[in-house]
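Trainee: Structural data only, the sequence is not supplied:
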């Protein structure tokens, strides 16, 4: 049988159409999209790294489909990021100052801001204690390598307040404060960078929060407590951002932090939870 040119083109076109129809009938169909996951971004003070990592995991395990994206840094750095356009759902600060600044500027949903834990300052030294520091007085000894926070970060500000109280006492005096500050070899912007300097032998002592001796470091560090008359109680606030698009989910997470499970984890890490309503 002979085919003319037009007939050949027609047959080819029909074959192509038939092949496409067959592919459409036998091909696999796309799977329906999976359920959309909700992600909450929580800007969190670095001193809460261990506790909030565990809190985030516990909350996710109880709430499938919800992810807690934790961003840890110094409170002042997190505040600056928010002021420059970052948009977390929740901000957790290591002091009232930085939270208050964001409240005044309209970044926070002020009705959601509340204090939830307290902390205080302590001195830590390596267990081998090469500088033989056994009391607070020893921090003024010549040659001691001391690490503190910068004056702009909460734990650095609290350290200076402690030293000011000691300078005003007859037991220590202004010369003590000057000698201690003269031994400072490094000022850090986050407590998370302090402990490694001691465990690696780069420093002899550091002012930190009492909660900063994590379980994994308890065999490597010794804590020297600061008497209450010189110490400073650090109060931590948390709250929801005014521009958060997930305020209900954020409120549920905050409630978990303040509830039995969250408070239990915070206590394990050395923090003192503040009962709701206080």
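Mentor: In hand now; what should we look at? Please read all numbers here as calculations on a predicted model, not as lab measurements.
Trainee: okay, CA-based contacts and neighbour counts for the rest of this
Mentor: OK.
Trainee: Secondary structure class of residue 248, three-state.
Mentor: helix (DSSP: H, G, I helix; E, B strand; the rest coil).
Trainee: show me the contacts for residue 115.
Mentor: Neighbour list for residue 115: 235, 236, 237, 238, 274 [criterion: Cα atoms under 8 Å, 6 or more residues apart in numbering].
Trainee: Distance to residue 227 and neighbour count added to those, as a markdown table?
Mentor: Formatted as a markdown table, the contacts of residue 115 follow (distance: Cα to Cα, whole Å; neighbours: other Cα atoms under 10 Å):
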| residue | distance to residue 227 | neighbour count |
| --- | --- | --- |
| 235 | 18 | 19 |
| 236 | 21 | 23 |
| 237 | 24 | 22 |
| 238 | 28 | 25 |
| 274 | 21 | 16 |
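Trainee: What segments of the stretch 101-250 of the chain are helices?
Mentor: 154-167, 174-182, 195-199, 247-258 (DSSP state H, counting those that start in this stretch).
Trainee: Remind me what the third one packs against, helices and strands.
Mentor: For helix 195-199, the packing partners by 3 or more Cα pairs under 8 Å, 6 or more residues apart in numbering; DSSP states H and E come out as strand 114-126.
Trainee: got the angle for the strand it packs on vs helix 154-167?
Mentor: Here strand 114-126 runs at 70 degrees with respect to helix 154-167, directions being taken by axes from the mean of the first three to the mean of the last three Cα atoms, to 10 degrees.
Trainee: re earlier: and among the helices of the stretch 101-250 of the chain, the most buried is which?
Mentor: helix 154-167 (a mean of 21; mean count of other Cα atoms under 10 Å).
Trainee: Residues in contact with that helix: which ones?
Mentor: Contacts for helix 154-167 (Cα under 8 Å, 6+ apart): 75, 94-95, 121, 148-151, 172-177, 191, 207-209, 230-232, 234.
Trainee: Restricted to buried residues, select the residues you listed in ChimeraX.
Mentor: Only the buried entries of the contacts of helix 154-167 go into this ChimeraX selection, using 16 or more other Cα atoms under 10 Å:
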select :75,94,95,121,148,149,150,176,177,191,207,208,209,230,231,232,234
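Trainee: okay, now the one to match up with it:
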């Protein structure tokens, strides 16, 4: 299921009825109710859930009168929302393939961060998993994201090079669902982004995958052509590539673009 955060105006992954109402364009000033001058809705990959909470606060502090609302989901679900005309201003996916498939719906994308995969295990690594080959052990419950999801596609790419094949007990809709299965003890291991494993460091361990066996995940960001806040959306995307946002991303474990 899609990952969400509360308390920072972060929307549920499935856009709520409130988000289905077109957002007002930038005005000349806030109204008497104290409503923000500009409301930006950003569709973002589930693996950005934690770091974008911090980034959103930093952006709003720098841009008084602007409110940023995030809707998190697997990139393939975000793409479906864009194609269906969901009201939003910018999109950040966990792969370039998904973004490239939306060329008629977006502005020119720019990669804002990169990531790598790790093997997430239960706290203390009770199954003593040391590498990818251990995931084929009989009786081991391995969970992956579905191949339609970027992290699932990356996982398939990594595992297809290993023999014998890894047979997952389930395929999830996004990386946070994979992480949750491992954290709750419903699976022994799963492939997730390094940053996601770090976000649950008190409940899961991370086993590194050597670079020669790993892949690099790229995160492109772009404005959406149907945005009612085009200038503000473009400013936010530019900000993601700037020094402050890059520090926030890299402090969370993301790699430089």
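Mentor: Received the coordinates, thanks. Everything numeric here is computed off the predicted structure, so don't read it as measured data.
Trainee: rewinding a little: can I get the helices of the stretch 101-250 of the first structure in a markdown table with distance to residue 5 of the first structure?
Mentor: Output for the helices of the stretch 101-250 of the first structure, formatted as a markdown table (distance: least, Cα to Cα, whole Å):
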| stretch | distance to residue 5 of the first structure |
| --- | --- |
| helix 154-167 | 86 |
| helix 174-182 | 97 |
| helix 195-199 | 82 |
| helix 247-258 | 68 |
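Trainee: looking at those helices, which is closest to residue 127 of the first structure?
Mentor: helix 195-199 (9.0 Å; Cα to Cα).
Trainee: residue range for that closest one in the second structure?
Mentor: The alignment of helix 195-199 of the first structure onto the second structure (TM-score structural alignment) covers residues 179-183.
Trainee: List just the nearest of the contacts of residue 115 of the first structure to residue 90 of the first structure.
Mentor: The closest of the contacts of residue 115 of the first structure, once distances to residue 90 of the first structure are taken by Cα to Cα, is residue 238, at 7.2 Å.
Trainee: Counterpart of residue 218 of the second structure over in the first structure?
Mentor: Checking TM-score structural alignment: residue 218 of the second structure goes with residue 235.
Trainee: Please name the residues that touch the residue lying closest to its match once chain neighbours are set aside.
Mentor: Among residues not flanking residue 235 of the first structure along the chain, residue 118 sits closest, at 4.6 Å (Cα to Cα, 6 or more residues apart in numbering). Neighbouring residues of residue 118 of the first structure by Cα under 8 Å, 6+ apart: 233, 234, 235, 236, 271, 272, 273, 274.
Trainee: so of those residues, which ones are in strands?
Mentor: 233, 234, 235, 236, 272, 273 (DSSP state E).
Trainee: What does the residue nearest to residue 235 of the first structure correspond to in the second structure?
Mentor: In the second structure, residue 118 of the first structure lands on residue 114 (TM-score structural alignment).
Trainee: quick one on the thing from earlier: out of the contacts of residue 115 of the first structure, which two sit at the greatest distance?
Mentor: Going by Cα to Cα, the pair spanning these furthest: 238 and 274, at 12.0 Å.
Trainee: Pull up the overlap in contacts between the two.
Mentor: With Cα under 8 Å, 6+ apart as the test, residue 238 of the first structure and residue 274 both reach 115, 116.
Trainee: Sketch out the strands for the first structure, chain order is fine.
Mentor: Going by DSSP E, the first structure shows strands at 38-45, 66-73, 90-92, 114-126, 146-149, 184-188, 205-209, 221-225, 233-240, 272-273.
Trainee: okay, now whatever residue of the second structure lines up with residue 269 of the first structure: neighbour count?
Mentor: Under the alignment (TM-score structural alignment), residue 269 of the first structure maps onto residue 252 of the second structure. Neighbourhood size, residue 252 of the second structure [other Cα atoms under 10 Å]: 19.
Trainee: Also residue 212 of the second structure?
Mentor: Counted with other Cα under 10 Å, residue 212 of the second structure comes out at 7.
Trainee: same question, the one 10 residues further on
Mentor: By other Cα under 10 Å, the residues close to residue 222 of the second structure number 26.
Trainee: who's in contact with the residue nearest to it when sequence neighbours are not counted?
Mentor: Excluding the flanking residues, the one nearest residue 222 of the second structure by Cα to Cα, 6+ apart is residue 109, at 4.4 Å. Residues near residue 109 of the second structure by Cα under 8 Å, 6+ apart: 99, 220, 221, 222, 223.
Trainee: would a markdown table of those residues with distance to residue 240 of the second structure be doable?
Mentor: Shown next, in a markdown table, are those (distance: Cα to Cα, whole Å):
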| residue | distance to residue 240 of the second structure |
| --- | --- |
| 99 | 16 |
| 220 | 10 |
| 221 | 8 |
| 222 | 10 |
| 223 | 12 |
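Trainee: Quick one: map residue 68 of the first structure onto the second structure.
Mentor: Using TM-score structural alignment, residue 68 of the first structure sits opposite residue 68 in the second structure.
Trainee: who's in contact with the residue lying closest to its match once chain neighbours are set aside?
Mentor: Nearest residue to residue 68 of the second structure, sequence neighbours excluded (Cα to Cα, 6+ apart): residue 40, at 4.8 Å. Applying Cα under 8 Å, 6+ apart, one finds that residue 40 of the second structure lies in contact with 66, 67, 68, 69, 88, 89, 90, 229, 232, 233.
Trainee: quick one: which of the ones in strands among the contacts of residue 118 of the first structure is nearest residue 226 of the first structure?
Mentor: For these, the nearest to residue 226 of the first structure is residue 233 (11.3 Å; Cα to Cα).
Trainee: what's the burial count for that closest one?
Mentor: Considering only other Cα under 10 Å, residue 233 of the first structure is surrounded by 13 other residues.
Trainee: pretty sure it contacts residue 120?
Mentor: Yes. At 4.8 Å, residue 233 of the first structure counts as touching residue 120 under the criterion of Cα atoms under 8 Å.
Trainee: Quickly note the distance from residue 252 of the second structure to residue 113 of the second structure.
Mentor: 11 Å (Cα to Cα, to the nearest Å).
Trainee: shouldn't residue 182 of the second structure be in contact with residue 196?
Mentor: No. Counting by Cα under 8 Å, residue 182 of the second structure stays clear of residue 196, with 11.8 Å between them.
Trainee: so where is the lengthiest helix in the first structure in the second structure?
Mentor: Assignment by DSSP state H gives helix 5-26 as the longest helix of the first structure. Under TM-score structural alignment, helix 5-26 of the first structure has no counterpart anywhere in the second structure.
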